[in-house]
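S.K.: can't give you the sequence, but here's the structure:
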């Protein structure tokens, strides 16, 4: 089956498989988000406690990001060889091992071992990112954005619930004799075990394997394989760039917002609300952008994402001293990221032929994570140099680069036509 087929081209039974696949992947995202939500919320606290230095607390999140980047390509390669079912469950299994290492490191209070554990936990993030591509394996042109966005949206549930389990988790951990700050990982372990079982047992038939088999079976009257879309490497490269640049802008500004607000007198309650609304912007409306990507086109929706990102950065630049304005800016930032990520991921999938798809998808996730890590590090330097308003202006350069790339690919498409 070609990765991109006309609307209505899938047989009824394959359409039913796709609906079931999206449901399984969305359920896995809830479990994965739940597991990682507790992990991320405690990472900085554990790093500061074990290292004895608050300045090293950020290394926990950095290790998670680098782990996700490092494992993105191997997991994509595993999907290419064995299918999504094995790849996704393996990613969660590695993350489960990472949680065990984190708990052991907290017990013996060895900081380097803790960071190794968080690198392994990053495999769970890589698996969660791969899930959105798995939702597109059997999708049609008319539903690819929607199906992909539904899986992205499911992350909202776990991301919201995970941090709220810290209190109950600490009580459970104390009863079990676990090291301080590791009790909530009980929920992480349970969620990851359930996710592994879900992928292994319910993700049947494997969407990537089935897509490859159907693709091989489709032949025209001349006996040659039918390919609805040719491979378009330039368009695929633009999709990777658009997703990575948008992610870098989001991470850079989001990472520095709590520091900026705190330095300007905002309470922890206001900071927490701002970040919560930002996360809601990232995930809650992703199905809307999925539908827009299907109806208006992937490139048009990427353009909408850049407009939202620009509006966010303009707000942060003009009213950086106003807490309410910064909150609005963070909401717009999340919405822009969502539009660009959903549409860019759909564009990458349909711009790439099936034999090359998982390789490019892994490369996209690798690039996305590396740019995010670099954005977080660089944002701290820029914030100290020219402040929050200056950071917003610098981030606008990335938005401008994506818009320029969008204009270029559209111009090339018109000339090719």
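M.R.: Yep, that arrived. Everything numeric in this text was worked out from a predicted model, so none of it was measured.

S.K.: C-alpha from now on. contacts and neighbour counts both.
M.R.: Fine.

S.K.: buried residues in stretch 39-52?
M.R.: For stretch 39-52, a neighbour-count test (16 or more other CA atoms under 10 Å) marks 39-51 as buried.

S.K.: Sort out which one of those lies nearest residue 146 for me.
M.R.: residue 40 (28.0 Å; CA to CA).

S.K.: so the closest one sits in a helix?
M.R.: Yes - Residue 40 sits within a helix when classified using DSSP: H, G, I helix; E, B strand; the rest coil.

S.K.: ok, it touching residue 61?
M.R.: Yes - shown here, residue 40 and residue 61 form a contact pair, counting by CA atoms under 8 Å, at 6.9 Å.

S.K.: Nearest to residue 90, out of the buried residues of stretch 39-52: which one, please.
M.R.: Looking across the buried residues of stretch 39-52 and measuring by CA to CA, the closest to residue 90 is residue 39, at 18.4 Å.

S.K.: Which of the helices or strands spans residue 304?
M.R.: Assigned by DSSP states H and E, residue 304 belongs to helix 298-318.

S.K.: elements contacting that helix?
M.R.: For helix 298-318, the elements it packs on are helix 233-263, helix 286-296, helix 323-350, helix 354-416, judged by 3 or more CA pairs under 8 Å, 6 or more residues apart in numbering; DSSP states H and E.

S.K.: The last one vs helix 233-263, what angle?
M.R.: Meaning helix 354-416. With axes from the mean of the first three to the mean of the last three CA atoms, to 10 degrees defining the directions, helix 354-416 sits at 100 degrees from helix 233-263.

S.K.: buried residues in stretch 192-212?
M.R.: Those buried within stretch 192-212 under the rule 16+ other CA under 10 Å are 192-196, 198-200, 202-212.

S.K.: who touches that stretch?
M.R.: Contacts to stretch 192-212, defined as CA atoms under 8 Å, 6 or more residues apart in numbering, come from residues 1-3, 17-18, 21, 24-25, 28, 31-32, 35, 79, 82-86, 88-90, 92-93, 95-96, 134-135, 137-138, 354.

S.K.: still on that earlier bit, how about CSV for the buried residues of stretch 39-52, with distance to residue 73 added?
M.R.: Below are the buried residues of stretch 39-52 laid out as CSV (distance: CA to CA, whole Å):
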residue, distance to residue 73
39, 23
40, 22
41, 26
42, 27
43, 24
44, 26
45, 30
46, 28
47, 27
48, 30
49, 32
50, 31
51, 31
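
S.K.: another structure for you, compare them:
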């Protein structure tokens, strides 16, 4: 039974909630504020995720003494991100974006601290365990993109995702280029140099979590859900002709498939690039430059891709993603091992193709779901994306060990072409989706 204080608190919550539900102006202001908060957190989140990409494979190579399992760190933190995606999605569904995103980022920071201790103790077991927890930061960094879409209309959704992602660029590009500097910081603290980037990751992820916990008030998902409930209630009472969207299973399937395929291709090629470069005489600074361009290309094009996806359409940009990833695989496969320029071009194309696929796929998921179940669905889909990335990371080392980096790159490029028949199949439901878009839902 609720006491008087609890009843009073619920009344206060109901009052401010209704203020937002009844005021389009307040919704617009909150939408802009949410994008600002997400953008700030993504700067820190981008710096955190770059550590695992840049030196994770190198730490495993050093500890295990073989290239065959160099893809395991990426597989592990990607696998960890799968579990975290499920957790963050369910927590967001129950408590709102603030609780889910803050928890996920702080867990990622704890995982980064665990990796530092693993290198100090030279413990492979602790390294693998910490990498699983570190993956929570990767999952949360991706799920944060959804927060900006909660109060966006259909013609703003891809743009909202891109606004969140573009700010990831600042941290994501800075992270790899601070590899050498953070290595010196680590050495000054009597920590192995390769663990240096994870010092940055620990601080960055925890700061990102605190930004969400402190600043994401009121919660945009809770407001969106209340708005949807009011529309449904009004429709039942016959006061309005409001169209109530339902989950479009075909749209969800297509959006998920697009993101899963792009994730497999991107992770597989990206994971083995630092190892390939180290084998051919490139130093850590050069690895950082190539990965920096790659991660920059994953996020910086969001300045334009979100707008293009909203204006040109999800279908056209998904096809563009497939051809861009194919180009990346071809360039990486044919590039001379000592050519920094061609490696930069290949990894930049890889990042751009991933960007096009992720934003168009995300927009399709938001189009196909409703606020009452959206966070749970998004979390579930991100689980499959993470598992796909884990598979790509784990298999990439084995493919290279048994054949070559060129074979891996070419295989990834060819795999990306599957996006085209998938999106053609999806066009069967295009007219239905167009109706929803035109109605601004």
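M.R.: Cool, the structure landed. Everything numeric here is computed off the predicted structure, so don't read it as measured data.

S.K.: Let me see the TM-score of these two.
M.R.: Scored against TM-score structural alignment, normalised by the length of structure 1, the superposed chains reach a TM-score of 0.86; 407 aligned residues with a CA RMSD of 3.0 Å.

S.K.: Just the buried residues of the contacts of stretch 192-212 of structure 1.
M.R.: 1-3, 17-18, 21, 24-25, 28, 31-32, 35, 79, 83-86, 88-90, 92-93, 95-96, 134-135, 137-138, 354.

S.K.: tell me the centre residue of structure 2?
M.R.: residue 142 (2.4 Å; CA atoms, centre = their mean).

S.K.: In structure 1, what stretch matches whichever strand or helix holds it?
M.R.: For residue 142 of structure 2, the host element (DSSP H and E) is helix 124-147. Alignment of helix 124-147 of structure 2 against structure 1: residues 111-134, by TM-score structural alignment.

S.K.: Residue 63 of structure 2: helix or strand, and which one exactly?
M.R.: helix 24-64.

S.K.: the inter-axis angle of that helix versus helix 249-279?
M.R.: 40 degrees.

S.K.: Next SSE downstream of helix 24-64 of structure 2?
M.R.: Using DSSP H and E, the first helix or strand after helix 24-64 of structure 2 is helix 72-95.

S.K.: Which elements pack onto that next one?
M.R.: Secondary elements touching helix 72-95 of structure 2 (3+ CA pairs under 8 Å, 6+ apart): helix 24-64, helix 97-121, helix 124-147, helix 371-402.

S.K.: again, 6 Å this time
M.R.: helix 97-121, helix 124-147, helix 371-402 (3 or more CA pairs under 6 Å, 6 or more residues apart in numbering; DSSP states H and E).

S.K.: Would you check the span in structure 1 matched by it?
M.R.: With TM-score structural alignment as the criterion, helix 72-95 of structure 2 aligns to 59-82.

S.K.: what about that stretch, how far off from structure 2?
M.R.: Superposed on structure 2, stretch 59-82 of structure 1 shows a mean distance to its aligned partners of 1.2 Å (mean CA distance after the TM-score superposition for structure 1).

S.K.: Average offset of the match of helix 124-147 of structure 2 relative to structure 2?
M.R.: Looks like 1.0 Å for stretch 111-134 of structure 1 (mean CA distance after the TM-score superposition for structure 1).

S.K.: How about stretch 188-200 of structure 1?
M.R.: Looks like 2.4 Å for stretch 188-200 of structure 1 (mean CA distance after the TM-score superposition for structure 1).

S.K.: Would you mind measuring from residue 42 of structure 2 to residue 172 of structure 2?
M.R.: 9 Å (CA to CA, to the nearest Å).

S.K.: Now residue 289 of structure 2. Nearest residue, chain neighbours left out?
M.R.: Counting by CA to CA, 6 or more residues apart in numbering, residue 177 is the residue found nearest to residue 289 of structure 2 once chain neighbours are left out, at 6.2 Å.

S.K.: State the number of residues packed around that neighbour.
M.R.: 23 (other CA atoms under 10 Å).

S.K.: hang on, the earlier thing: residues of the match of helix 72-95 of structure 2 that come out buried?
M.R.: 59-80.

S.K.: just stretch 19-30 of structure 2 next, same as before
M.R.: Applying 16+ other CA under 10 Å to stretch 19-30 of structure 2 flags 20, 21, 27, 30 as buried.

S.K.: Is it correct that the second one is in contact with residue 228?
M.R.: No - counting by CA atoms under 6 Å, residue 21 of structure 2 sits too far from residue 228 to count as a contact (9.2 Å).

S.K.: between the buried residues of stretch 19-30 of structure 2, which is closest to residue 132 of structure 2?
M.R.: residue 30 (34.2 Å).

S.K.: Which residue in structure 1 aligns with that closest one?
M.R.: By TM-score structural alignment, residue 30 of structure 2 lines up with residue 17.

S.K.: Quick check: that match vs residue 83 of structure 1, distance?
M.R.: 15 Å.

S.K.: got it, and residue 30 of structure 1?
M.R.: 21 Å.

S.K.: How about residue 161 of structure 1?
M.R.: 30 Å.

S.K.: burial count for the closest residue to residue 83 of structure 2 other than its chain neighbours?
M.R.: Among residues not flanking residue 83 of structure 2 along the chain, residue 383 sits closest, at 6.6 Å (CA to CA, 6+ apart). By other CA under 10 Å, the residues close to residue 383 of structure 2 number 25.

S.K.: So what does residue 383 of structure 2 match up with in structure 1?
M.R.: So residue 383 of structure 2 corresponds to residue 366, using TM-score structural alignment.

S.K.: Is that match in contact with residue 71, as I believe?
M.R.: No - the criterion here is CA under 6 Å, and residue 366 of structure 1 misses it with residue 71 at 8.0 Å.
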